[in-house]
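1. Mind folding the following:
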Amino acid sequence: MDGLFKLTAGCFSRNRKENIESAHVYGVPEQNCCSSYEDLIKLHNTEFDALIVLTPTNQHYAAISSCLAHGVTVISEKSLVTSLKEAKKLAELQAKSNSYLCVTYNYTGYPMTRELRALVQQGALGEVQQVMLEMPQEGFIRLDTNGNPVIPQKWRLSDSTVPTVSLDLGAHLQMFIEFLTGQDVQEVIATTNSYGNFTEIDDSVSCIARYHSGMTCHFWYTKAALGYRNG
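-> Purely as a prediction, here's the structure:
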């Protein structure tokens, strides 16, 4: 968007045909189309300056830790990893390396989000005491035209230490609060439920969070709210 980056190499798919086709679409030379992130890392310093990790969150730790071990600058899609344990390990690796690690949250780039943050920082809205945020989607409760559940990607149907719905949706809401107010969360209480077509995972979360100023936030995010399309 800002014209400061150019895509020069990549690993776009485990499927060789799709990988090469994607490289052609993005204008990446075929010799720089790698079959794995390990091969991609080998091109560091010769073909690229930073590596972007856009895989499912449960695959982030292996790729990012390998990048840090080789001194590669990493730009990771949110969420960074799936647990506090993995996050602490990456922090240790990053501290020992000469590389840079950051996480992107796409909604921070929206002009409306930037304008709202400016209003909060200027005090135009007064003291922020209570916030209510929601992010409803219907992906896990939808049916197709034959009345069968619409099956999402396989990785979305597996929970780890932190439920995938929290890594997918909840991370956005917490990002909004921190980005807009600059405050860190102090305490959280939450309930999780499974209301959709896939009972083996959590798909709905309601929680209350308290921040250091005493501000309280109410969050609701779900993949089982019929009628709410993503985007």
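2. switch to C-alpha atoms for all contacts and neighbour counts from now on
-> Noted.
3. For burial, what's the neighbour tally of Glu134?
-> For Glu134, the count of nearby residues is 15 (other C-alpha atoms under 10 Å).
4. Lys89 and Ile52, how far apart?
-> Between Lys89 and Ile52 the distance is 19 Å, computed by C-alpha to C-alpha, to the nearest Å.
5. do the same with Gln94
-> Summarising the geometry, the distance separating Gln94 from Ile52, computed by C-alpha to C-alpha, is 16 Å.
6. now Cys67
-> For Cys67, the distance to Ile52 equals 10 Å [C-alpha to C-alpha].
7. got it, and Leu40?
-> Distance of Leu40 to Ile52, given as C-alpha to C-alpha: 11 Å.
8. neighbour-wise, which of these two wins?
-> Legend: neighbour count by other C-alpha under 10 Å for Leu40 and Ile52, higher for Leu40 (19 against 15).
9. thinking again about what came up before, shared neighbours, Cys67 and Ile52?
-> Common contacts of Cys67 and Ile52 (C-alpha atoms under 8 Å, 6 or more residues apart in numbering): Val74.
10. and Arg210, what helix or strand is that in?
-> Counting by DSSP states H and E, the secondary-structure element that holds Arg210 is strand 204-211.
11. So which bits of that strand are buried?
-> Buried positions in strand 204-211, judged by neighbour count with 16 or more other C-alpha atoms under 10 Å: Ser204, Val205, Ser206, Ile208, Ala209, Arg210, Tyr211.
12. this one next, for a side-by-side:
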Amino acid sequence: MNKRAQGRTRIGKKNFKKRWFSLTSREFSYHKQKDKEPMFRIPIKNILAVEKLDENAFNKNNMFQVIYGEKPLYIQANNCVELNEWIEVLSRISRRNQRRLSKYHSSAFISGAWLCCKASSESAEGCHMCTVNVPADVALDIDGDRECERIYSLFSRSMPKLQKMEEACGSIAVYQGPQEHSEYHFTIDDSVETFKTIQQIKAMVEKLNEPHEKYKKYCTSAKYGS
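-> Purely as a prediction, here's the structure:
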């Protein structure tokens, strides 16, 4: 996705730069490239609102904003699906924050005024009601099939690494004692327990394979608008 540089003028290609975004249970961050150190972090507990941004703010579509106390972080998603998914997941993970806003500005503060309500103070109260204001005690609907598919995808992508760990456990059993494997880039202290854990993970992935195939078949056969 693209993020807008802080403190820039309204127009200009250099104002928006492509960044790699990541989300954990503790923070939302962006990086210059994948696997690089974060350039900027927002603790989840500091997120006050996550809302769409009017297209006229920067003459760009699929924009949303993460409001966290300082200047909002403006982000442009690649498409409307990605836009809605990021808004949903960020809103859900921050829904228990005590200081969540009830109102927000739907556009940007440009040339001394908010484009949405013309208020001249940058600290003026928002002019639109937040669309996501979920109370902490509300149970959230979870798509079990989709979550199961995410878990399967996570582990299936990691199978080559698990296979290397399994081989490392066998090597340790032969040569005895914990060893650091420069080839594998990890250290195994207890090869027996590690081997058992890997076997359990592989068995779980095998069980998920059938639901995965059904889900994939369903997604392939589903028609737009059905």
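13. Just give the TM-score of the two.
-> Their TM-score after superposition, calculated using TM-score structural alignment, normalised by the length of structure 2, is reported as 0.22; 87 aligned residues with a C-alpha RMSD of 5.9 Å.
14. nearest to Gln122 of structure 1, of the buried residues of strand 204-211 of structure 1?
-> When the buried residues of strand 204-211 of structure 1 are compared for distance to Gln122 of structure 1 (C-alpha to C-alpha), Tyr211 comes out closest, at 19.5 Å.
15. pretty sure the closest one contacts Val188?
-> No: counting by C-alpha atoms under 8 Å, Val188 is not a contact partner of Tyr211 of structure 1; they are 9.2 Å apart.
16. quick one: Leu83 of structure 2 is in a strand?
-> No: Leu83 of structure 2 is assigned helix when assessed by DSSP: H, G, I helix; E, B strand; the rest coil, not a strand.
17. how many other residues sit next to it?
-> Neighbours of Leu83 of structure 2 using other C-alpha under 10 Å come to 20.
18. One more: Ser65 of structure 1?
-> Other residues within reach of Ser65 of structure 1 by the criterion other C-alpha under 10 Å amount to 20.
19. now Thr216 of structure 1
-> Other residues lying near Thr216 of structure 1 total 19 when counted by other C-alpha under 10 Å.
20. Tell me the spacing between it and Arg117 of structure 1.
-> Going from Thr216 of structure 1 to Arg117 of structure 1 by C-alpha to C-alpha gives 18 Å.
21. ok, now Thr181 of structure 1?
-> The span separating Thr181 of structure 1 from Arg117 of structure 1 equals 7 Å under the rule C-alpha to C-alpha.
22. Give me the more crowded residue out of those two.
-> Relative neighbour count places Arg117 above the other of Thr181 of structure 1 and Arg117, with 19 against 16, counting by other C-alpha under 10 Å.
23. mind listing what that one touches?
-> With C-alpha under 8 Å, 6+ apart, Arg117 of structure 1 has these contacts: Phe179, Leu180, Thr181.
24. Same list, the residues you listed, but as JSON lines with secondary structure and distance to Glu77 of structure 1 please.
-> Shown next, in JSON lines, are the contacts of Arg117 of structure 1 (DSSP: H, G, I helix; E, B strand; the rest coil; distance: C-alpha to C-alpha, whole Å):
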{"residue": "Phe179", "secondary structure": "helix", "distance to Glu77 of structure 1": "16"}
{"residue": "Leu180", "secondary structure": "helix", "distance to Glu77 of structure 1": "20"}
{"residue": "Thr181", "secondary structure": "helix", "distance to Glu77 of structure 1": "22"}
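25. closest to Ala171 of structure 1 among those?
-> Ala171 of structure 1 has its nearest neighbour among these in Phe179, at 11.8 Å by C-alpha to C-alpha.
26. Neighbours of that closest one, how many?
-> Residues contacting Phe179 of structure 1 under the criterion other C-alpha under 10 Å number 15.
27. Kindly report the same for Gln179 of structure 2.
-> Neighbour count for Gln179 of structure 2, taken as other C-alpha under 10 Å: 17.
28. okay but it is in contact with Ser171, surely?
-> No: the criterion here is C-alpha under 8 Å, and Gln179 of structure 2 misses it with Ser171 at 9.2 Å.
29. could you show me where the strands are in structure 2, in order?
-> With DSSP state E as the definition, structure 2 shows strands at residue ranges 2-4, 16-18, 20-23, 27-31, 38-43, 49-52, 63-67, 73-76, 103-104, 109-110, 113-114, 128-129, 179-181, 186-188.
30. Many thanks, I have nothing further to ask.
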